[in-house]
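Student: coords below, sequence missing:
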């Protein structure tokens, strides 16, 4: 799909934002890109990557930190697609050496940062020291590693993703790095994404808080903790991954991506309304009534962000080689882009609607509450006619059988009930009766309909 080039005025505004942030936040370098319709539509960079060869910031590799977790999570979801793992199972079913402690936490809870597993390892600061192998991490995963009742609350755990990396490798009889490479990096053409830096790569730096001097940060193989933050990438490659997070790539089934968008836990700071949560391997944000998905990342010397609007698929990626990072620059870049360059409306065209959907469209009533069924490309939507009432999307689950995808009726079944002539008399939805008129006396309404009908007296 071709994408119209950005207006020169938009490009100037984006470049100014990037340069202003590099200067005000004292970033050695910063690079960013914007994604629409699965394509990188703008990229820019400024500052010094710490290289002497003149490599532009947007062409260099940066360490993406915890964005690495999204690759591991996607590999787990692919394994679930292939029937190799049930997300509801305790991880100890597959890593049998974990008999207690972390072993009793479910795969989904680990993915969703709801397992209660300790945040960091017990040893030295793992982000700044070489890591050991699985055998060195495994003894730390007993009962003492579970700091909260699994499923009780959001508790971010790097350790949990070390476990998930081992799970991915065990399920595939390989190593998680090789699984990510073969399932995602190669098919997507992400040739500049790797587990260790490959030239040209930015040098990770710490900036002194009170003086304009920098200090090189260490880089190493994190071993068994590598799934929590080892990956290196570029703006162009990370833009390809943003298309996966937006659900516009075929390396993951759309249903798997939508499952990743569903909140598993919320970051419920005491006394504050929550605006952030965690899905199956993705951070989630509610901002201005819109849902965003992606992940931030930080490791010594680097900060990164990947964020997409799940409704439009527009996304932003941003990278810097500074330990202290760039604040809300990614969200400002994305909002500047979408405000200046809104999506063109899609032209309306007629399309085929199956006969068994066409006979369901129009008003229905849940008791006296008016509802509306409207045909969609996948099935139909059910929503309150006056903006109130329970809403859900429905897709075909069999002959004269439909399954809800979201909201109250997610997973629930809707059956059109037919009369002797084959016409639909009412809808059976999770035991409720939806009728063409309020409390239709000719339909099978549980509890019956008063024979006096609608009157002025109660």
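Tutor: Looks like it arrived, so ask away. Only a predicted model underlies this, so the values are computations on that prediction, with no experimental measurement involved. Residues are numbered from 1 along each chain as shown.

Student: from here on, contacts and neighbour counts on C-alpha atoms
Tutor: Will do.

Student: pretty sure residue 48 is in contact with residue 31, am I right?
Tutor: No - using C-alpha atoms under 8 Å, residue 48 is not in contact with residue 31; the gap is 10.4 Å.

Student: And those two? Which one has more around it.
Tutor: Shown here are residue 48 and residue 31; by other C-alpha atoms under 10 Å, residue 31 has more neighbours (27 against 18).

Student: Which residues are in contact with each of residue 48 and residue 31?
Tutor: residue 57 (C-alpha atoms under 8 Å, 6 or more residues apart in numbering).

Student: can you map out the strands along the stretch 51-200 of the chain?
Tutor: With strands called from DSSP state E, counting those that start in this stretch, the stretch 51-200 of the chain shows them at 62-63.

Student: Got another one to weigh against that:
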């Protein structure tokens, strides 16, 4: 079964269908459903085989496992944006007595809190949450397995703590807060903590025989913020569009950019793979592009959501099997099919409406020592500094009220750029975090640290 919307070429739609058909067949999934988003709009749904005798559609629920963590992270960032917490706050400040209170809120979001990956036995994903009624039951007697803040170590209990933090500061259950602050505003009415018909059943597929075994669907209790949710390709497509663009009713585009900025020191094998963890989101490379999103799994279900900010394309894939199809790879392939077959049309270039002469005169070449840089003024009102050739530090800068500029990314993120003027008002040099950039290499008229040899440039002979 497949349903399509206007907006994709027939060849692209067939390539998408072919990809999920191969994934379902080779991965031996009882059913598999997918969706693609482009320019913030769902442009394709597809599915293979059936759920309860009917082909799954964009309203059929599957369990999404750890994609739940991204929803929890959105709630935490909302608390930060409202001034109720700082990401640098130790957990103990807001939620005392856990035994893991030395970890900061950011540590927990980025899995650098030093916490264990899992709860004490038994296996929490197949155990009723009522067996762990207290946080101490989730964390165990020794919550920390690594020093706080030193390394990335994925931790499901860490997101239980974040859910408890949300409940403490909101004075309401995690799922109630999620419904009120995220799901309802975004129109995600088919996302819930408990399954609602129509929904897929979870299955284990025998590794050596084409037979099935039903998996239990447990209520995870306190572990819910780490993996409880059920959702649909339709809802997750809308959520992916939100993650890429923001919605001021829920979370701004600026805060979402922060969420997808790497925040955890990666392990050596992650460096080689290009993988990084952010604040409730993952980044991984796929065929030359960087994909942002999250994967999920619980017994009986697999899930993946990914989007390419550069291409403005997202994909969601859900399946009802414990293992089998590699949904992260399938998600990346769906994004790549659309991005390559129908590349994004760039916005038309338009000039600035007006330019401040004092800013315009800063545009052009500058030298840090002998290295040449270009400073450009763009139509969005930002300054961009980049090397004229080869590799080098680069950043965009936003204007500040005092006439200076603040770096937005890279080495100069958060650093200040200002034009230093002479008594007659002319520009002497640029000061960038104490670096002096001049109009000529080692300009003798500028205060270059260490001075400039008065004999000037010369040959050797």
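Tutor: Cool, got the structure. Just so you know, these numbers come straight off a predicted model, no measurement behind them.

Student: TM-score for these two?
Tutor: Scored by TM-score structural alignment, normalised by the length of the first structure, the superposition of the two chains gives a TM-score of 0.94; 452 aligned residues with a C-alpha RMSD of 2.0 Å.

Student: show me the contacts for residue 15 of the second structure.
Tutor: Residue 15 of the second structure neighbours (C-alpha under 8 Å, 6+ apart): residue 337.

Student: Actually, residue 215 of the first structure.
Tutor: Taking C-alpha under 8 Å, 6+ apart, we find residue 215 of the first structure in contact with 205, 206, 207, 208.

Student: Any figure for the gap between the aligned partner of it in the second structure and residue 53 of the second structure?
Tutor: For residue 215 of the first structure, the aligned position in the second structure is residue 213, judged by TM-score structural alignment. Separation of residue 213 of the second structure from residue 53 of the second structure (C-alpha to C-alpha, to the nearest Å): 17 Å.

Student: now swap in residue 142 of the second structure and tell me
Tutor: Using C-alpha to C-alpha, we find residue 142 of the second structure at a distance of 47 Å from residue 53 of the second structure.

Student: Check residue 87 of the second structure too.
Tutor: From residue 87 of the second structure over to residue 53 of the second structure (counting by C-alpha to C-alpha), the distance is 47 Å.

Student: more crowded one of those two?
Tutor: The neighbour count for residue 87 of the second structure versus residue 53, taken as other C-alpha under 10 Å, is higher for residue 87 (16 against 7).

Student: Tell me the secondary structure at the match of residue 215 of the first structure.
Tutor: strand (DSSP: H, G, I helix; E, B strand; the rest coil).

Student: cool, residue 242 of the second structure as well?
Tutor: Applying three-state DSSP: residue 242 of the second structure is helix.

Student: count of neighbours near residue 386 of the first structure?
Tutor: Counted with other C-alpha under 10 Å, the neighbours of residue 386 of the first structure add up to 10.

Student: quick one: it and residue 406 of the first structure, what's the gap?
Tutor: With C-alpha to C-alpha as the criterion, residue 386 of the first structure and residue 406 of the first structure are 20 Å apart.

Student: For the second structure, just list every one of the helices.
Tutor: For the second structure, applying DSSP state H gives helices covering 10-27, 67-81, 91-94, 105-110, 135-139, 156-170, 174-178, 184-186, 224-227, 233-245, 253-259, 268-273, 327-341, 357-360.

Student: Could you tell me how many residues sit around residue 220 of the first structure?
Tutor: Here the count is done by other C-alpha under 10 Å, and residue 220 of the first structure has 15 residues near it.

Student: could you measure it against residue 342 of the first structure, distance?
Tutor: Noted for residue 220 of the first structure: a distance of 42 Å to residue 342 of the first structure, by C-alpha to C-alpha.

Student: What of residue 88 of the first structure?
Tutor: Plainly put, residue 88 of the first structure is 40 Å away from residue 342 of the first structure if you go by C-alpha to C-alpha.

Student: what about these two, which has more around it?
Tutor: residue 88 (11 against 8).

Student: The more buried one is in contact with residue 108, isn't it?
Tutor: Yes - with contacts counted by C-alpha under 8 Å, residue 88 of the first structure reaches residue 108, the gap being 6.1 Å.

Student: nearest residue to the counterpart of residue 290 of the first structure in the second structure other than its sequence neighbours?
Tutor: Using TM-score structural alignment to pair residues, one finds that residue 290 of the first structure aligns to residue 289 in the second structure. Nearest residue to residue 289 of the second structure, sequence neighbours excluded (C-alpha to C-alpha, 6 or more residues apart in numbering): residue 308, at 7.1 Å.

Student: got it, and residue 292 of the first structure?
Tutor: residue 309 (4.6 Å).

Student: wait, that neighbour sits on residue 287?
Tutor: No - counting by C-alpha under 8 Å, residue 309 of the first structure stays clear of residue 287, with 10.1 Å between them.

Student: So for these two, which sits in the more crowded spot?
Tutor: A side-by-side neighbour count of residue 309 of the first structure and residue 287, using other C-alpha under 10 Å, places residue 309 first with 18 against 10.

Student: show me the contacts for that one.
Tutor: Counting by C-alpha under 8 Å, 6+ apart, residue 309 of the first structure touches 246, 290, 291, 292, 293, 315.

Student: now residue 159 of the second structure
Tutor: Residue 159 of the second structure sits in contact with 69, 72, 108, 109, 223, 225, 226, where contact means C-alpha under 8 Å, 6+ apart.

Student: Give me the neighbour count for the first one.
Tutor: Right, residue 69 of the second structure. 29.

Student: how about residue 187 of the second structure, what's its partner in the first structure?
Tutor: Match for residue 187 of the second structure (TM-score structural alignment): residue 189.

Student: Can you tell me the closest non-neighbouring residue to its match?
Tutor: Closest residue to residue 189 of the first structure apart from its sequence neighbours, by C-alpha to C-alpha, 6+ apart: residue 237 at 7.8 Å.

Student: what's the counterpart of that neighbour in the second structure?
Tutor: That one, residue 237 of the first structure, aligns with residue 235 by TM-score structural alignment.

Student: Next, count neighbours for its match.
Tutor: Applying other C-alpha under 10 Å, we find 23 residues neighbouring residue 235 of the second structure.
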